[in-house]
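**Student:** I'll drop the sequence and a predicted model, then ask my questions.
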Amino acid sequence: MSMPDAQDGAPVTDGAGSPAEAAGQRPVLVINAGSSSLKYQLVVAGSGTSLATGLIERIGLDEGRATHTVDGQGHVLEQEIPDHTAAFEVLTAQFRDHGPDLQEAAPVAIGHRVVHGGAKFASTVLIDDEVLKTLRRLVPLAPLHNPGNIAGIEVALETFPDLPQVAVFDTAFHQSMPPAAYTYAIPLSWRQTFNIRSYGFHGTSHSYVSRRTAELLGTPLEETNVVVLHLGNGASACAVEGGRSVDTSMGLSPLGGLVMGTRPGDLDPGLPAHMSRVSGMTLPEFDHALNKESGLKALAGSSDFREVMDLRDSGDPDAELAFDVVVHRLVRHLGALALVLGRLDAVAFTAGIGENSPELRAAVLGRAGLLGVELDEQANAGARGETRISTPDSAVAAFVVPTNEEWEIALEAARLLANH
């Protein structure tokens, strides 16, 4: 998934007055639709300027809630929001009532986040009937995420029929992985008939953060090797070589790799059969347990990392163990991905936990001396926004780099339209 270099306010451009530059100066309405929520942002692709953000929650539940933020001021609406059609009616009403006016802002496109593109989509695409049909066929690969993404696309096509609609895939950035990285040692028929392989996720975040890290280092992207640690309620690690993903911790689904809020990360593949034998657990029950009842929630009783840290500070042994398990898994994947790269220039922490937990960063980097990382404890403790948290003499740099997936989606949409 190639991306234009548009940091520090530089527009998406192929030359003065080009279609790319024109597209980059107009906003993109970025949509991230889930099964019961809809996040949106109106963002100028060329500069990353956010004109408005919004979150519509509890879609299909008794009490819906919508928050629309413009110029730092939030406008809250509470009412029943029965489905995604009603959610888009709320979205358009929020823009109409609180601005900016969508007619005047004239977005160039709508960019949709889609979690799983399978092997079919290796890059951003314009959405048409054939793309929608393919996305529906891919639902079994991401049954908890893609249906909500598709529902958002379908209603957006009805609500904004004259705007180009673009799908940006979490998996697309990882399509550059070599076969040795994405191939599972499973029967050939599984791989060929059902496309079972490692796909990886959080691609828009890994793409943005790795590119931004190269800029902070002052080195060309194509010459920079970075391990990006995207640590939020969902978490993944990615080895990025010269701007291309070469390996990542998540696989076929968003369950693998690192410990997450309610997801376990790596497991012995014999566990489902074992639990069936000893407890009679069915596959749907097992699937629910891994997606909703595991991770931090299973270890410490809370899926919120901040609550886990508060419990740890109070001496709770379960929270202490949870923290240690999270760190151990991170160190294991960081070391493995560094070896995959062969040469490591930087480690970048991003997303809610990665950006806001100096304790976690210190615990991980405190065990990364073998890689050549020397932590600057003062810089780490005070990190706010983009911050180098390694010492000037550190052989491998470490950074906190806030992710900006919405801007990345806007950039992708603008670049695609400029090339059509």
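**Tutor:** Perfect, I can see it now. Numbers count the residues shown, from 1 in each chain.

**Student:** all contacts plus neighbour counts: C-alpha atoms, from now on.
**Tutor:** OK.

**Student:** quick one: the helices in the stretch 201-350 of the chain?
**Tutor:** In the stretch 201-350 of the chain, the helices defined using DSSP state H, counting those that start in this stretch lie at 203-217, 271-279, 283-292, 295-300, 305-313, 317-341.

**Student:** Nearest to residue 84 among the ones you listed would be which one?
**Tutor:** Nearest to residue 84, of all the helices of the stretch 201-350 of the chain, is helix 283-292, at 22.9 Å by CA to CA.

**Student:** That closest one packs against which elements?
**Tutor:** Judged by 3 or more CA pairs under 8 Å, 6 or more residues apart in numbering; DSSP states H and E, helix 283-292 is in contact with no other helix or strand.

**Student:** buried stuff in it?
**Tutor:** Buried residues in helix 283-292, defined by neighbour count with 16 or more other CA atoms under 10 Å: 286, 289, 290, 291, 292.

**Student:** Same question for stretch 37-57.
**Tutor:** Residues 37-48, 50-57 are the ones in stretch 37-57 that count as buried (16+ other CA under 10 Å).

**Student:** take the one below as the second:
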Amino acid sequence: MPARNILVINCGSSSIKFALVNEAHSQFTLSGIAECLGHHDAVLQWQRGGEKDSLMIPNADHRAALSQLLPLVQGAAGGKLHGIGHRVVHGGERFTRAQRIDAAVLEAIRATAPLAPLHNPANLLGIEAALKLYPNLPQVAVFDTAFHQTLPEHAYRYALPEALYRQHGVRRYGFHGTSHRYVSHRAADMAGLSSGDSSWLSAHLGNGCSTCAIVNGQSRDTSMGLTPLEGLAMGTRSGDVDPNLHSHLARTLGWNLERIERLLNHESGLLGLSGLSNDMRSLEQARDQGHAGATLAIEVFCYRLAKSLAAMSCALPQLDGLIFTGGIGENSPLVRSKTVAHLKLLGLSLDKEANARCIRGVAGAIQSYGHPRVLVVPTNEERQIALDTLALLDG
């Protein structure tokens, strides 16, 4: 059977990230982004092989952008596209694995939207547009939350009245599941271990950040909760704060819920601490030049990350390794070294040269000789979504 092609789509409210994945090749056949959708300066940008190109698509919506994308995809796939895999952020408790999209799945994604109001409606826009354009093509939803449906009840329940959970779904769900699952399998391969018989701590670090405890290929705990705001300090998200902060800000500053949510989701984290940027690369440069805010932001980020990893270790029977992944995890030797320096009780220590070498897609072991395994593993959520899509087609 010839190698199959899967189009992977990740829709935001005004953007579509896409990748054409061929099951026989490690590199994407085609990849890119349509952004600023709905605006006059909407643009489609793509890369095929070593060549980059772009097309202005003024005022295009998701359907119009996908219709412009179709000829590019069909050309790159040689006219043979076998399915579409859609990233969906929140699947609630309904979905424990990827699902072939039908009317019932669409309605369930729509019903889960209150749990992810910034994400699920945007994901639905892409799905509905793709279904209209490719009605006869198999389409699959892959959920960020599905991997974490193996959390035990003592890990996913909040200490709140049971009715809030039973009637309104208030519990910890976790996110970045596709990434944590992918890198834990890759880490096991790199270490010569079975993913079904190994235990890992995983740190997915980008603009959004989360940690995960993975035992025998299953998530046992994770740092994000009901929403992606819980847990680590992130690019613009605060992560954990005193739950009574809302009341304090409402009483003392007169802020309403919308203002407080904007603060915690868009004005905090690295950006809020530094007063400068949510980009770790910019902050590292500013730190080198003596910027106090950037220095503090990095210190808080790394300390909070180490605390979370130490907490996740409670869910492991043993530690076969710590994984760093995501844009920051794969490219910041500074963050990795500062984080590991806080984890001496776990026996972790880094080899300075190996740590410096693992950037820009270079994977590898970075621990000092004789110390527990620490790996840099580039994530590939698009490939995992394509693999999940192919698995459903085969089933």
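**Tutor:** Looks like it arrived, so ask away. Model, not experiment: these values are computed from the prediction.

**Student:** ok, back up a step: between the helices of the stretch 201-350 of structure 1, which one is closest to residue 401 of structure 1.
**Tutor:** Taking CA to CA, helix 203-217 is the member of the helices of the stretch 201-350 of structure 1 nearest to residue 401 of structure 1, at 6.3 Å.

**Student:** State the span of structure 2 onto which that closest one is aligned.
**Tutor:** The aligned range for helix 203-217 of structure 1 in structure 2 is 177-191, by TM-score structural alignment.

**Student:** Off-centre distance for the matching stretch?
**Tutor:** 13 Å (CA atoms, centre = their mean, to the nearest Å).

**Student:** from the chain's centre, how far out does stretch 341-359 of structure 2 sit?
**Tutor:** 23 Å.

**Student:** got a list of contacts for it?
**Tutor:** Applying CA atoms under 8 Å, 6 or more residues apart in numbering, the contact partners of stretch 341-359 of structure 2 are 303, 306, 310, 330-333, 336-337, 340, 364-369, 371-374, 376.

**Student:** buried set for that stretch?
**Tutor:** Using 16+ other CA under 10 Å as the test for burial, stretch 341-359 of structure 2 gives 341, 342, 343, 348, 349, 350, 354, 355, 358, 359.

**Student:** Narrow those to those in helices?
**Tutor:** Mapping those onto helices (DSSP state H) picks out 341, 354, 355.

**Student:** follow-up on the earlier one: the match of helix 203-217 of structure 1: average distance to aligned residues in structure 1?
**Tutor:** Stretch 177-191 of structure 2 differs from its equivalent in structure 1 by a mean of 0.5 Å after superposition (mean CA distance after the TM-score superposition for structure 1).

**Student:** ok, now how distant is residue 346 of structure 1 from residue 412 of structure 1?
**Tutor:** Applying CA to CA, to the nearest Å, the value for residue 346 of structure 1 to residue 412 of structure 1 is 25 Å.

**Student:** related to what we said a few turns ago, make CSV out of the buried residues of stretch 341-359 of structure 2 and add distance to residue 93 of structure 2.
**Tutor:** Formatted as CSV, those follow (distance: CA to CA, whole Å):
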residue, distance to residue 93 of structure 2
341, 37
342, 35
343, 33
348, 35
349, 38
350, 39
354, 41
355, 39
358, 37
359, 36
